[in-house]
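K.L.:
okay, sequence plus prediction incoming.
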Amino acid sequence: MTTTVLPTPRDADPLLAPKLRWGIVAPGWIAGRFTTTVHAHTGQRVVAVGSRSVERGEAFAREHGVDRVHPSYEQLVEDPDVDVVYVASPHSHHREQALLAIAAGKHVLVEKAFTRNAAEAREVVAAARAAGVLLMEAMWSRYLPHADVVRRLLEDGAVGDVRLVTGDYGVRTDPPAGHRLLDPALAGGVLLDLGIYPLSFASFVARHAGLGAPTAVHAAGLLAPTGVDAQATVLLDHSGGAQAQVFTSMLTETSRTGSVAGSAGRIELGPDFYAPASVTLVADGRRLVWDEDPLRGHDGLCYQAAALARYVGEGRTESPWQPLDETVAVLETADEVRRQLGVVLPGE
């Protein structure tokens, strides 16, 4: 096909989403970024926070103008003024806390990685489906405006038959001893923390380009002294000869870009492809660029909150842009990568 203009993203204005009342489980760093942008760029409101440390919860509430602090997660999910619960704890705790919110009849947004493994994810998904509440992984990159530009390009066949998908996310972190990234009990390791982004990107492209699930997974990497993964290189095979290359590391900085190469052109994302970013289409002898998102960095977290609110307003129980079965499938791939690397978390 001949492309002369890039498509326009849909549902890009978070201010137009319905107004929901949010409760936050675990007031950490990412919860703070989420609350700041939701209050600044949407009509929604974080009305309550739950923390096992009252002092920490009160400090969070003061900083972000949150009305109520609950001294337990149980009290937070039972709050009648809370419509949706955002689980913002380390992924080692996601299963337990998501199930708690679902049992209370709340809609739930679960921070990435959704759970430690696919078995836990399937349990949480089954509970949400039985309860009839909306459940969604906080893979915020799926809901950014530039992601919909890519989605529409893939569905329109702008690059022809997809041959190669690439994604990398490496950050030299040098975490101190005892840090959650190095702690197997907290589901540490770089794959579930950073690598889940390029893995999810590969799944996103495969879905919208019609590639299907990976037919084979090949992984190699390095382990930290604690036994968690410190670096991983992953090659995914798809039917028809398409492949995806994923790299993640806590040992080195990478460009943090994503790309899709096809028989008729390519799409380039980044830097920081998982956050608000530009899209470049190289095809038909043209180089077209989309870079119109007014938000940057973690301000982009507001888009996933807006998407969830729209889905609730539409009566949905899962995201059409990242169905729950796909969330589970990405974790199945991550499970196989960890198996090949020799990473086993406590209780697995």
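P.N.:
Here it is on my side, so go on.
K.L.:
could you use CA atoms for every contact and neighbour count after this?
P.N.:
Will do.
K.L.:
show me what the lengthiest helix in the chain is packed up against.
P.N.:
The single longest helix within the chain, with elements called by DSSP state H, is helix 324-341. Applying 3 or more CA pairs under 8 Å, 6 or more residues apart in numbering; DSSP states H and E, one finds that helix 324-341 contacts helix 118-131, strand 135-138, helix 196-208, strand 216-223, strand 229-237.
K.L.:
need these in TSV (columns: mean neighbour count).
P.N.:
Formatted as TSV, the helices and strands packed on helix 324-341 follow (neighbours: other CA atoms under 10 Å):
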stretch	mean neighbour count
helix 118-131	18
strand 135-138	25
helix 196-208	23
strand 216-223	16
strand 229-237	21
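K.L.:
and the longest helix of the chain, what's buried?
P.N.:
By 16 or more other CA atoms under 10 Å, the buried positions in helix 324-341 come out as 324, 326-338, 341.
K.L.:
and here's the other structure:
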Amino acid sequence: MTVRWGVIGTGGIARSFVGDCTAAGVEFVAVGSRTRASADAFAAEFDIPRAHGSYADLVADPDVDAVYVATPHSRHAEDALLAIDAGKHVLVEKAFTITAEQARRVVDAARREDVVVMEAMWTRFLPQMTMIRELIAEGRIGRPRFVEATHHQALPTDPHHRLRDPELGGGAILDLGVYPISFVVDVLGVPTDVVAAGTLSAEGVDTQMGIVTTHDGGAQSMVHFSLDVRTPNTASIIGDDGRIDIDATWYTPTTWRVRDRDGAVVEEYDSREELTGYAHEVRAFEAMIASGDHEGGAMDPEQTVAIMAVMDEARRQVGVRYAADGGSADGESADAESAAGLEAPPAVP
């Protein structure tokens, strides 16, 4: 079946997503913005037939089957629920929401309306990650015992930027930390214990954070992420009988290798010619719509809720608090949607 897509938001992440997916043959039929001018400009840039001057008009468009939510974190729950209530399938940019409680509301609403909802964690859909899961399942490195991953970016330091504003879900954890945390859960499952430490900005958001998790069977992980330094960003999965090392930048198509217990390379791979995960995740999402199987797959909604809970606990320990921690799923924000452009950080050489 052909899935006709609508886009909520016209910022940098939306541009990256639509540009990549259009090249792969994904059909976009409408875009919605809070201003008609912004929607018109976006539609003209990507040759999208219809532009709507509100998100409500976008989700009411009868020619839209699925909606991609590309607004700031503080609006994700609100905009996802708007689309779900209109009977649309919804792909929500990472981080899925601000809190696990919001994520639960969105997932439960999708079940009630019998639509697909999924977090756009594009890394999970990379062919290299499919291969890595298969290698682990085959026992090529033995039982995974330890995972480590970093995600550091040198991002804007303006205290008024979305990334520095707690009212808009600012800080390193929702923009950057979600990548390695999701990676850890993908490999080791949901943790049984979370220990976090971090540094806060004057505005009260985390500029850096380290998290150690413990999992069933005693496996552990260690991840670190920050807003204001740039590092190679690599990852490793260490097992009883070997390890998998993923080179910079691990959350993009890159080079990686399998080593035996003594550290000798036994297999090497180069995934750099692959498409980015945007197109891969969209095709997986569309396949779920076509099959009628609305859950499971590489990014199951229950795992998304669990990942949000891990981030809730890490924030609690470090002292990062958002307005949504009070239980609201409204996510009201006056921030310009164009500020959402760093939700998918650029690759670091």
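P.N.:
Ah, there it is. Every value quoted in this text rests on a predicted model; they were computed, and no experiment measured them.
K.L.:
give me the TM-score for this pair.
P.N.:
Once superposed, the chains reach a TM-score of 0.90 (TM-score structural alignment, normalised by the length of the first structure), with 323 aligned residues with a CA RMSD of 1.3 Å.
K.L.:
quick one on the thing from earlier: so the longest helix of the first structure matches what in the second structure?
P.N.:
Mapping helix 324-341 of the first structure onto the second structure (TM-score structural alignment) gives residues 301-318.
K.L.:
also stretch 239-259 of the first structure?
P.N.:
Using TM-score structural alignment, stretch 239-259 of the first structure pairs with 216-236 in the second structure.
K.L.:
do the same with stretch 143-154 of the first structure
P.N.:
Using TM-score structural alignment, stretch 143-154 of the first structure pairs with 125-136 in the second structure.
K.L.:
hang on, the earlier thing: who wins for proximity to Ala98 of the first structure among the helices and strands packed on helix 324-341 of the first structure?
P.N.:
helix 118-131 (6.9 Å; CA to CA).
K.L.:
can you give me the helices in the first structure?
P.N.:
Using DSSP H, helices in the first structure cover 29-41, 54-64, 73-78, 94-103, 118-131, 145-155, 190, 196-208, 302-313, 324-341.
K.L.:
which parts of the third one are buried?
P.N.:
Of all the residues in helix 73-78 of the first structure, those buried under the rule 16+ other CA under 10 Å are 73-74, 76-77.
K.L.:
same check on the fourth one?
P.N.:
Of the residues in helix 94-103 of the first structure, 94-95, 97-103 count as buried by neighbour count, 16+ other CA under 10 Å.
K.L.:
any chance of those residues in TSV, plus distance to Val69 of the first structure?
P.N.:
Converted to TSV, the buried residues of helix 94-103 of the first structure look like this (distance: CA to CA, whole Å):
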residue	distance to Val69 of the first structure
His94	20
Arg95	22
Gln97	17
Ala98	19
Leu99	21
Leu100	18
Ala101	16
Ile102	20
Ala103	20
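K.L.:
in contact with Met118 of the second structure, which residues?
P.N.:
90-92, 285, 299-301 (CA atoms under 8 Å, 6 or more residues apart in numbering).
K.L.:
just among those, which is most surrounded?
P.N.:
With neighbours taken as other CA atoms under 10 Å, the top of the contacts of Met118 of the second structure is Val90, carrying 29 neighbours.
K.L.:
distance check, that one against Tyr179 of the second structure.
P.N.:
20 Å (CA to CA, to the nearest Å).
K.L.:
next one: Ala95 of the second structure
P.N.:
Ala95 of the second structure is 9 Å from Tyr179 of the second structure, by CA to CA.
K.L.:
could you do Val29 of the second structure as well?
P.N.:
30 Å.
K.L.:
just Gln220 of the second structure next, same as before
P.N.:
Relative to Tyr179 of the second structure, and taking CA to CA, Gln220 of the second structure is found at 17 Å.
K.L.:
kindly report the same for Gln128 of the second structure.
P.N.:
Taking CA to CA as the measure, Gln128 of the second structure falls 15 Å from Tyr179 of the second structure.
K.L.:
likewise for Arg111 of the second structure?
P.N.:
Arg111 of the second structure is 25 Å from Tyr179 of the second structure, by CA to CA.
K.L.:
thinking again about what came up before, which of the buried residues of helix 73-78 of the first structure lies closest to Leu191 of the first structure?
P.N.:
Leu191 of the first structure has its nearest neighbour among the buried residues of helix 73-78 of the first structure in Tyr73, at 27.3 Å by CA to CA.
K.L.:
give the aligned equivalent of that closest one in the second structure.
P.N.:
Using TM-score structural alignment, Tyr73 of the first structure sits opposite Tyr55 in the second structure.
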